[in-house]
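Asks: Kindly return the folded structure for what I paste below:
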Amino acid sequence: MNIALFDLDHTLLPLDSDYEWGQFLVRIGAVNSVTFAERNAVFYAQYEAGTLDPVEYLEFALGTLASFPRAQLDAWHRQYMQEVIQPAICPAALDLLKRHRDAGDLIAIITATNRFVTAPIAKALGVDNLIAAEPELTPDGQITGKLRGVPTSGPGKIVHAQQWLAAMDKSLQSFDRSFFYSDSQNDIPLLSVVTDPVATNPNALLKAHAEAHGWPILNLFDD
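Replies: Model prediction:
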């Protein structure tokens, strides 16, 4: 049995779900169009450059969520899925997931984006296992604006993958082959510890690293 791990943004989706969620909030008038969009753009540029402070960003993103009742957020997210995510789901990404599913592989999405944004997306992609940044919740499910645990980014993806597998009495070494698909140099730590790293729709920095290390490059779509 093998394991297949997938990054989400720009890997299975041809967009960044967290950034697009922010842009969606701007479009519907839920947040200040000038100040929010400017800060969202700065964080996105930092992510692309590999200089993003994940805790600082998650506190910004989760703090925005905490400004609204959960029922309102869920209603907006249904609209966001319909208008933004569903049209962006790529047949080639679904086919890739299906190949691993048909092979009997254990499949999970592991993303730096928070669970509120990504859980419905994972469901739409047919993936049951999601490892994502965890927002702190009140007993009645409201988002407090704080992060639970360490971010699921960079080396944190290794930590969270190990914890998830350990809960099943497994590790990456429990599998004959371990795949990880990602587009970003931010994921080089986890890419470097699986048996089958796949640079998927890679940005320039990851593409150069993949070529230097003989990693396969897969292009599912054109951004």
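Asks: contacts, neighbours, all on C-alpha from now
Replies: Noted.
Asks: So the spatially most central residue of the chain: helix, strand or coil?
Replies: Residue closest to the average C-alpha location in the chain (C-alpha atoms, centre = their mean): Thr111, at 2.7 Å. Secondary structure state of Thr111, per DSSP: H, G, I helix; E, B strand; the rest coil, is strand.
Asks: What residues does it make contact with?
Replies: Contacts for Thr111 (C-alpha atoms under 8 Å, 6 or more residues apart in numbering) come out as Phe6, Asp7, Leu8, Asp9, Leu130, Ile131, Ala132, Ala133, Thr152, Ser153, Lys157.
Asks: Now with 7 Å, please.
Replies: Asp7, Leu8, Ile131, Ala132, Thr152 (C-alpha atoms under 7 Å, 6 or more residues apart in numbering).
Asks: Tally up the residues packed near the fourth one, please.
Replies: Same thing as Ala132. If you count neighbours by other C-alpha atoms under 10 Å, Ala132 ends up with 22.
Asks: what kind of secondary structure is it in?
Replies: Following three-state DSSP, Ala132 is assigned to strand.
Asks: hang on, the earlier thing: quickly name whichever of the contacts of Thr111 is closest to Ala167.
Replies: Using C-alpha to C-alpha, the shortest approach to Ala167 within these belongs to Ile131, at 12.9 Å.
Asks: That closest one is in contact with Ile110, isn't it?
Replies: Yes: if you go by C-alpha atoms under 7 Å, Ile131 and Ile110 touch, sitting 4.6 Å apart.
Asks: circling back to that earlier point, and the two most separated of the contacts of Thr111?
Replies: Counting by C-alpha to C-alpha, the most remote pair of the contacts of Thr111 is Leu8 and Thr152, 12.1 Å apart.
Asks: Roughly how far does Phe116 sit from Ala66?
Replies: Counting by C-alpha to C-alpha, to the nearest Å, the separation of Phe116 from Ala66 is 11 Å.
Asks: got the buried residues for the longest helix along the chain?
Replies: Criterion DSSP state H: the longest helix present in the chain is helix 33-49. Residues Phe36, Ala37, Asn40, Phe43, Tyr44, Tyr47 are the ones in helix 33-49 that count as buried (16 or more other C-alpha atoms under 10 Å).
Asks: ok but His160 is inside a strand, no?
Replies: No: checked against three-state DSSP, His160 lies outside a strand; its state is helix.
Asks: List the residues that contact it.
Replies: Counting by C-alpha under 7 Å, 6+ apart, His160 has contacts Thr152.
Asks: how about this one, so we can line them up?
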Amino acid sequence: MNIALFDLDHTLIPLDSDYEWGQFLVRIGAVDGEAFSRRNAAFYAQYEAGTLDPVEYLEFALGTLAAFPRRQLDAWHEQFMAEVIRPGIRQSALDLVRRHQDAGDEVVIITATNRFVTAPIAAALGVRHLIAAQPEETPEGEITGKLIGIPTSGSGKVVHLNDWLAAQGKSLSGFARSYFYSDSQNDIPLLSAVTDPVATNPNALLRAHASAQGWPILSLFE
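Replies: Presented below is the predicted three-dimensional model:
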């Protein structure tokens, strides 16, 4: 069996779901528009430059979620999916996922964005397995604002993937071929760990690295 791993934002969808969720909260008036947009934009610029502190960002993102009841968050997320995410899903991305599924590959989305934001998106893409930043929840399902474990970004993706596989009695080396599709230089640790790294809609830094390494470059959204 092979395994096909996918980053989410700017890889399978042509936007950053975490950033867009924040902008959605601004548009509906759930958060202070000026202050939130300023912080959200600053964090996004840091992510693009590869300088983001993932713990600092997740404390900001999860703290925002913790300010609202889960029932309200879920209702807003349904609106977010209808207005922002589903219109952005491209057939080219769905076809790529389906090719791996039809081949019998294990298909997994692994993303630095938190599970609250990304679980419905993974479902909309038809992907059952999701590794994402895990918010702590109360027994009633309310989000506390704390992160469980380490962030699922950079080398943390490798750690989380290995832990996820180990829980099933598997390892990355146990697959005949392992694919990872990503757009960002932040994912070079995991791209370097698989047999088939694919720079997908890559930013400039990853494109340069992929070219130097001889990795294939895939454009899904052109």
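Asks: related to what we said a few turns ago, any idea which helix or strand comes after the longest helix of the first structure?
Replies: Sequence-wise, the next helix or strand downstream of helix 33-49 of the first structure (DSSP states H and E) is helix 54-65.
Asks: ok, average deviation of that following helix from the second structure?
Replies: When the second structure is superposed, helix 54-65 of the first structure averages 0.2 Å from its matched positions, counting by mean C-alpha distance after the TM-score superposition for the first structure.
Asks: for the second structure, what spans make up the strands?
Replies: Along the second structure, the segments classed as strands by DSSP state E run 3-6, 106-114, 129-137, 143-148, 178-182, 196-200, 217-218.
Asks: Let me have those strands in TSV, adding distance to Asp18 of the second structure as columns.
Replies: Shown next, in TSV, are the strands of the second structure (distance: least, C-alpha to C-alpha, whole Å):
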stretch	distance to Asp18 of the second structure
strand 3-6	16
strand 106-114	6
strand 129-137	11
strand 143-148	15
strand 178-182	16
strand 196-200	19
strand 217-218	23
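Asks: Kindly compare burial across the ones you listed and name the winner.
Replies: Comparing those by mean neighbour count (mean count of other C-alpha atoms under 10 Å), strand 178-182 ranks first with a mean of 25.
Asks: mean per-residue distance, that one to the first structure?
Replies: Averaged out, strand 178-182 of the second structure is 0.2 Å away (mean C-alpha distance after the TM-score superposition for the first structure).
Asks: can you tell me the distance between the two ends of stretch 41-61 of the first structure?
Replies: 12 Å.
Asks: how about it, aligned to which bit of the second structure?
Replies: Mapping stretch 41-61 of the first structure onto the second structure (TM-score structural alignment) gives residues 41-61.
Asks: who's in contact with that stretch?
Replies: The contact list for stretch 41-61 of the second structure (C-alpha under 7 Å, 6+ apart) reads Tyr19, Gly145, Lys146, Pro151, Asn186.
Asks: From those residues, pick the one nearest Gln72 of the second structure.
Replies: Distance to Gln72 of the second structure, by C-alpha to C-alpha, is smallest for Gly145 among those, at 15.5 Å.
Asks: dump the residue contacts of the counterpart of that closest one in the first structure.
Replies: By TM-score structural alignment, Gly145 of the second structure lines up with Gly145 in the first structure. Contacts for Gly145 of the first structure (C-alpha under 7 Å, 6+ apart) come out as Glu59, Leu62, Gly63, Leu65, Ala66, Pro135, Glu136.
Asks: any idea how far Asp187 of the first structure is from Ser33 of the first structure?
Replies: 31 Å.
Asks: Out of the contacts of Gly145 of the first structure, which is nearest to Ile85 of the first structure?
Replies: Leu65 (18.6 Å).
Asks: number of nearby residues for that closest one?
Replies: For Leu65 of the first structure, the tally of surrounding residues (other C-alpha under 10 Å) stands at 20.
Asks: residues contacting it?
Replies: Ile143, Gly145.
Asks: Same check on Leu94 of the first structure?
Replies: Contacts of Leu94 of the first structure by C-alpha under 7 Å, 6+ apart are Leu125.
Asks: how about it, what's its match in the second structure?
Replies: In the second structure, the residue matched to Leu94 of the first structure (TM-score structural alignment) is Leu94.
Asks: how near is Ile188 of the first structure to Ser17 of the first structure?
Replies: On the measure of C-alpha to C-alpha, Ile188 of the first structure and Ser17 of the first structure end up 20 Å apart.
Asks: for Gly149 of the first structure, that is, sorry about that
Replies: Counting by C-alpha to C-alpha, the gap from Gly149 of the first structure to Ser17 of the first structure is 21 Å.
Asks: ok, Ile89 of the first structure touching Leu13?
Replies: Yes: if you go by C-alpha under 7 Å, Ile89 of the first structure and Leu13 touch, sitting 6.1 Å apart.
Asks: sorry, back to before: more neighbours: Gly149 and Ser17 of the first structure, which one.
Replies: The neighbour comparison of Gly149 of the first structure against Ser17 (other C-alpha under 10 Å) goes to Ser17, with 22 against 12.
Asks: before we move on, the earlier item: with the second structure superposed, average distance for the longest helix of the first structure?
Replies: Helix 33-49 of the first structure, aligned to the second structure and superposed, deviates on average by 0.2 Å (mean C-alpha distance after the TM-score superposition for the first structure).
Asks: how far out from the middle of the chain is that helix?
Replies: Put simply, helix 33-49 of the first structure sits 17 Å off its chain's centre (C-alpha atoms, centre = their mean, to the nearest Å).
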